[in-house]
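K.L.:
Return a 3D structure for these sequence lines:
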Amino acid sequence: MTDLNLEFNYPEFILPAINSNKHFVVVPAGRQVGKTYNFAQWIIRETMRLNCPSLWVDTVHTNIDKYIERYFKPLLRPISSYCDWNAQKKILKLPRGYIDFGSAQKPENLEGFNYKRAVLNEAGHILKKDSLWHNTIMPMIKAEDNQTRIIGTPKGQNLFYELFLRGLANDPEYESFQYTVYDSPYWSAKQIEDVRRKTPELIWKQEYMASFEAFAGMIYPDFKEEIHCKASPERKVTDIFFVSLDPGWEHPTACILAKEDLEGNLFVIDEFRESHLHVGDISRYLQSMLVRNGLKEEDIEMFIIDPSGRKTDQTSGQSILFQLQEEGWGFVPANNDLMPGISRVTRMIRENRLFIDKNRCPLLVEEIKNYHWKEFNDGSYGMNPTPYKIGDDLVDTVRYLCMARPDYFEHPKVNMYGQLEKEEEEEDVDINDTIDDMMSGDSLI
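P.N.:
Got it, this is the predicted structure:
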């Protein structure tokens, strides 16, 4: 349709996937690499060239409307008077041919047609259910003259991953390409570095490097019950203990008791998680937790609390932190820096230095296994991933604890007979004598 002055421009890196003549071309790509825009160009070009019916499948209907406004209409502006978009029926009529749009949200509206060209957008999301591919999409694109582009950012190792592997295994019908943010002209080196610094490793690999990770949104995918759930070893005199607290009201109050051994291993040995606890209730729960573990307050190396505990309560006019301190508990505010905290917990899990007594802390084990990133409607985790904020009370206390102990706590020392060494008592120094020595020059060498 050169007489209509419709031109298509593709970045160099994506041309092999655009120009492939395979039946199924699988393209996992990182965020904002340009996959949706460039394959919108491809399906317009092919539909008009062949004067054929084509298909575009997306996650939800709202995404279809968004792509029509942001991509298709601008691309078709030079020939807009020859085009028609039916928003209700989701059909885009071109000067030659037309494109049906449908969503995985309503697969029943997709059935019953045959198409020569198709794009499955956000395949990592829409192919989470194999049935959409086998029962609905495949019958419509099975013809030998069909070409289908299967594009998206990976979402775990689902059917999208299986189809990608077919393209790598020299299946005659498949060809696979993989593009990361480093391939894209839409990213600057500084932008990549900024996002890389702020993003957890697994999300970076999946969302930006188009890697098929098995974690499917879990924040601590390396946590394995068979490895990280075990009873705490018998107490030794060199062990040190920590209490980490996340106070709440409607949001439950959560607390863990943990010990660290000489090798720097952390063992979470007790927990409680209850709603509607007043400060007096929290104090009693803390005391009970210490008693049942044979501990006293002076045995605890550090009491750590969510820094939001410093906020003034409107009813009492005092902060929870202050009230607990008034009760005699020596809490200090935690470091609540989210991403560094998650990274530190992840490191300890990967290094097999964080363990949980499942029999005594079943609620914490449940929370860790269900702790995941908040996912948006388009299947992404956003530019600044955040955890889904339900059922994360105890996992937050673990993060506070790991951030509070950056490998510098000294453990009690024992002599060759296994007895505790006594600390040398420091001599009392009269500050006036020190000042006199300095003024007389006696302290100078």
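
K.L.:
CA only for contacts and neighbour counts going forward, please
P.N.:
Fine.

K.L.:
Just give me the neighbour total for the closest residue in space to Met348 that isn't next to it in sequence.
P.N.:
Computed as Cα to Cα, 6 or more residues apart in numbering, the closest residue to Met348 that is not its neighbour in sequence is Leu354, at 5.6 Å. A count of nearby residues for Leu354, using other Cα atoms under 10 Å, gives 24.

K.L.:
Okay, Leu354 and Ile304: tell me how far apart.
P.N.:
Separation of Leu354 from Ile304 (Cα to Cα, to the nearest Å) stands at 18 Å.

K.L.:
Then Gln41?
P.N.:
Separation of Gln41 from Ile304 (Cα to Cα): 55 Å.

K.L.:
Same check on Asp437?
P.N.:
Counting by Cα to Cα, the gap from Asp437 to Ile304 is 42 Å.

K.L.:
For the two, work out which one has more neighbours and name it.
P.N.:
Of the pair Asp437 and Ile304, Ile304 is the one with more neighbours under other Cα under 10 Å, namely 22 against 13.

K.L.:
Are there helices or strands packed against the host helix or strand of the more buried one, and which ones?
P.N.:
Taking DSSP states H and E as the definition, Ile304 sits inside strand 300-305. Here strand 300-305 touches strand 240-246, strand 331-333, helix 393-404, going by 3 or more Cα pairs under 8 Å, 6 or more residues apart in numbering; DSSP states H and E.

K.L.:
Quick check: buried residues in the helix or strand just after that strand?
P.N.:
Next along the chain after strand 300-305, taking DSSP H and E as the criterion, comes helix 320-326. Within helix 320-326, the residues scored as buried using 16 or more other Cα atoms under 10 Å are 320-324.

K.L.:
again, but for stretch 42-60
P.N.:
Using 16+ other Cα under 10 Å as the test for burial, stretch 42-60 gives 42-48, 52-60.

K.L.:
Return the subset of those lying in strands.
P.N.:
Among those, the members falling in strands (DSSP state E) are 53-58.

K.L.:
Please list all residues in contact with the residue nearest to Met348.
P.N.:
For Leu354, the contact set (Cα atoms under 8 Å, 6 or more residues apart in numbering) comprises 228, 265-268, 345, 348.

K.L.:
by contact count, what packs against the longest helix along the chain?
P.N.:
Taking DSSP state H as the criterion, the chain has its longest helix at helix 35-50. Packing partners of helix 35-50 (3+ Cα pairs under 8 Å, 6+ apart): strand 53-58, strand 117-120, strand 147-152.

K.L.:
I'd like the structure of this one too, to check against the first:
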Amino acid sequence: MTTLIVRTKLLPYQVEPADDWQIWWYVGGRGIGKSWRGSSWIVKQAIRYPDTEWAAIGKTWGETKRIAVNGRSGVKRFVLDNGLEPLLLGGKWSKTSFTGSPGDMKLTFANGSIIHFASADNADSLRGLNLHGAWCDEVCFWPSESWKVLQFAVRETLPDGSPPRTIATSTPDGENWVWETYVRDGAVKGVAWIGGGTGPPDTPPSTYDNPHLDKQFVEMITREYEGTEWGDQELRGLFVTRRGAIFKGINVAQHTRAGACGRRDIDNPTEWDTHPSRPGFVWPTPGTGRTIGGQDLGTVHPSAFLIGAWVKDVLCITGEVVTPAATETEWHGEIRSLLAQWEPTTIHSESASPMTTNAQRTERGMPIQLTRKSAVSVESSIRSIQQLLRDGLLVIDHAACPVLWKQLRNYKWKTDAQGNPVKPEQPVKSDDDAVDALRYLVLGETSGNGPVESSDDSPLDW
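P.N.:
Below is the predicted model of the structure:
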């Protein structure tokens, strides 16, 4: 193994995970250095481990040549800019070290290591490779078949005993096969994500996190796309919920404390919790504003409890508890700290567990207000939440309420075999405990005057 010292200053999210990972999903917004991280990583691996084989793979042959090989952040630029040519076969980037023929494009090092260049547009072209590792660029836009074939090729143990490794750099592409395989069901063994966690961070590295980008470019792109679905994907690096989604328009910029309340201004922390479009708005703290709760009691599924606070006409969701709880006593132990901290004046709860809610009322002195549970109430509460989100009147501390945030983004209508919502529209009853708690909270708060008004009688396509 060769010790290589290349002095590059990494941003915190660019640091390689410490654990014994096999796949590193380096997924985030545009301009966070994905291609540079991929090319620098694979060159260093080829130099560090003599007589090993690697692959750098783009979505198409054109992208492989234009980005992975010759791009400003590609392999060639990294080798030349860091004085690594003497480590190539023949001592420089030439026909001796680099073969440029499509189908047999490769870079050979003096230590016997090789980086093969390939493309994902033909899965069968990846067969026959026998690799210690790979850099895969814009993987979220690959055909899933190409990824599967590659996984069988990355199979050689590294000389120091480490497992074969793949770095996958990409902007997300909605809830496609990557999301279904590596995100939807939680952590996957051997898989690390950007930032070092076992799953994608709630707030992935975004366009705003790279201090080297042109400021005027960032300002322009923010004006155009901030607060849109496209902006959430391309700028913020989020897996955007799409077809069948009930809350299509939910986004970080408008609907989270971090986005809507100016948390990007880290140099001016006193302004973090003010709403830029609502003068006088300040994020609630215990003892300020009217505080309420929402509760969904589970039997076979988890129970969920939310704390909300009204600041003028904005409903702020400030805390959550989502956990299995077999008895009322166990459940009270889970939510006790939130109750003590926020002291809600009303708790809107489902009515399907009378033994628990009666005990909460009589023995705990909790201000339980039962909310009706019917098909009509489900539709009404969904419409009310949609309206609040559309008007920017529902803001969530998604760092304190990660389960609610994830469930809102994944909350979908039931669909038929063709993927179209069934009639009458019904939400999928799965992983919705925190959403149900929010529905009871919102329905309880609006039931006196009916649901929040919307522009027509059809479910909001928002």
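
K.L.:
Quick check: TM-score for this pair?
P.N.:
The TM-score (TM-score structural alignment, normalised by the length of structure 1) is 0.44; 223 aligned residues with a Cα RMSD of 3.5 Å.

K.L.:
before we move on, back to that, could you dump the buried residues of helix 320-326 of structure 1 to JSON lines with distance to Ser176 of structure 1?
P.N.:
As requested, the buried residues of helix 320-326 of structure 1 are exported to JSON lines (distance: Cα to Cα, whole Å):
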{"residue": "Ile320", "distance to Ser176 of structure 1": "57"}
{"residue": "Leu321", "distance to Ser176 of structure 1": "56"}
{"residue": "Phe322", "distance to Ser176 of structure 1": "60"}
{"residue": "Gln323", "distance to Ser176 of structure 1": "61"}
{"residue": "Leu324", "distance to Ser176 of structure 1": "59"}
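
K.L.:
Surely Leu266 of structure 1 touches Ile256?
P.N.:
No: under the criterion of Cα atoms under 8 Å, Leu266 of structure 1 is not in contact with Ile256, lying 11.8 Å apart.

K.L.:
Identify the contacts common to the two.
P.N.:
Common neighbours of Leu266 of structure 1 and Ile256 are not found (criterion: Cα under 8 Å, 6+ apart).

K.L.:
measure Gly259 of structure 2 to Thr108 of structure 2 for me?
P.N.:
Separation of Gly259 of structure 2 from Thr108 of structure 2 (Cα to Cα): 47 Å.

K.L.:
Please apply the same query to Phe305 of structure 2.
P.N.:
58 Å.

K.L.:
ditto for Asn358 of structure 2
P.N.:
Distance, Asn358 of structure 2 to Thr108 of structure 2, by Cα to Cα: 74 Å.

K.L.:
And Lys76 of structure 2, by the same measure?
P.N.:
Counting by Cα to Cα, the gap from Lys76 of structure 2 to Thr108 of structure 2 is 12 Å.

K.L.:
With His348 of structure 2 instead?
P.N.:
Per Cα to Cα, His348 of structure 2 is found 66 Å from Thr108 of structure 2.

K.L.:
Those two - which one has more neighbours?
P.N.:
Shown here are His348 of structure 2 and Thr108; by other Cα under 10 Å, His348 has more neighbours (27 against 22).

K.L.:
is it true that that one lies in a helix?
P.N.:
No: counting by DSSP: H, G, I helix; E, B strand; the rest coil, His348 of structure 2 is not found in a helix; it is strand.

K.L.:
List the contacts of it.
P.N.:
When contacts are counted by Cα under 8 Å, 6+ apart, His348 of structure 2 touches 292-295, 368-371, 440-441, 444.

K.L.:
give me that answer again for 6 Å
P.N.:
The contact partners of His348 of structure 2, taken as Cα atoms under 6 Å, 6 or more residues apart in numbering, are 293-294, 369-370, 440-441, 444.

K.L.:
Out of those residues, list just those in helices.
P.N.:
Those of the contacts of His348 of structure 2 lying in helices (DSSP H): 440-441, 444.

K.L.:
how many other residues sit next to Ile431 of structure 1?
P.N.:
Neighbours of Ile431 of structure 1 (other Cα under 10 Å): 9.

K.L.:
And for Val321 of structure 2?
P.N.:
Val321 of structure 2 has 22 neighbours, counted by other Cα under 10 Å.

K.L.:
Quick check: nearest residue in space to it, chain neighbours excluded?
P.N.:
Val321 of structure 2's closest residue in space is Phe305 (Cα to Cα, 6+ apart), at 5.1 Å.

K.L.:
Secondary structure element holding the one you found?
P.N.:
Element membership for Phe305 of structure 2 (DSSP H and E) is strand 303-311.

K.L.:
and the angle from that strand to strand 346-350?
P.N.:
With axes from the mean of the first three to the mean of the last three Cα atoms, to 10 degrees applied, the angle from strand 303-311 of structure 2 to strand 346-350 works out at 140 degrees.

K.L.:
And the next helix or strand past strand 303-311 of structure 2?
P.N.:
Note on strand 303-311 of structure 2: by DSSP H and E, the next helix or strand toward the C-terminus is strand 314-323.

K.L.:
Tell me the first helix or strand C-terminal of that following strand.
P.N.:
Next helix or strand after strand 314-323 of structure 2 toward the C-terminus (DSSP H and E): helix 328-342.

K.L.:
If you count contacts, what does that next one end up packed against?
P.N.:
If you count contacts as 3 or more Cα pairs under 6 Å, 6 or more residues apart in numbering; DSSP states H and E, helix 328-342 of structure 2 packs onto no helix or strand.

K.L.:
mind listing what's buried in that helix?
P.N.:
Across helix 328-342 of structure 2, burial judged by 16+ other Cα under 10 Å covers 331, 334-335, 338-339, 342.

K.L.:
Format those as a markdown table; extra columns: distance to Arg165 of structure 2.
P.N.:
Shown next, in a markdown table, are these (distance: Cα to Cα, whole Å):
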| residue | distance to Arg165 of structure 2 |
| --- | --- |
| Trp331 | 43 |
| Glu334 | 40 |
| Ile335 | 42 |
| Leu338 | 43 |
| Leu339 | 46 |
| Trp342 | 47 |
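
K.L.:
and of the residues you listed, the nearest to Val314 of structure 2?
P.N.:
Of all these, Trp342 has the smallest distance to Val314 of structure 2: 17.1 Å, by Cα to Cα.
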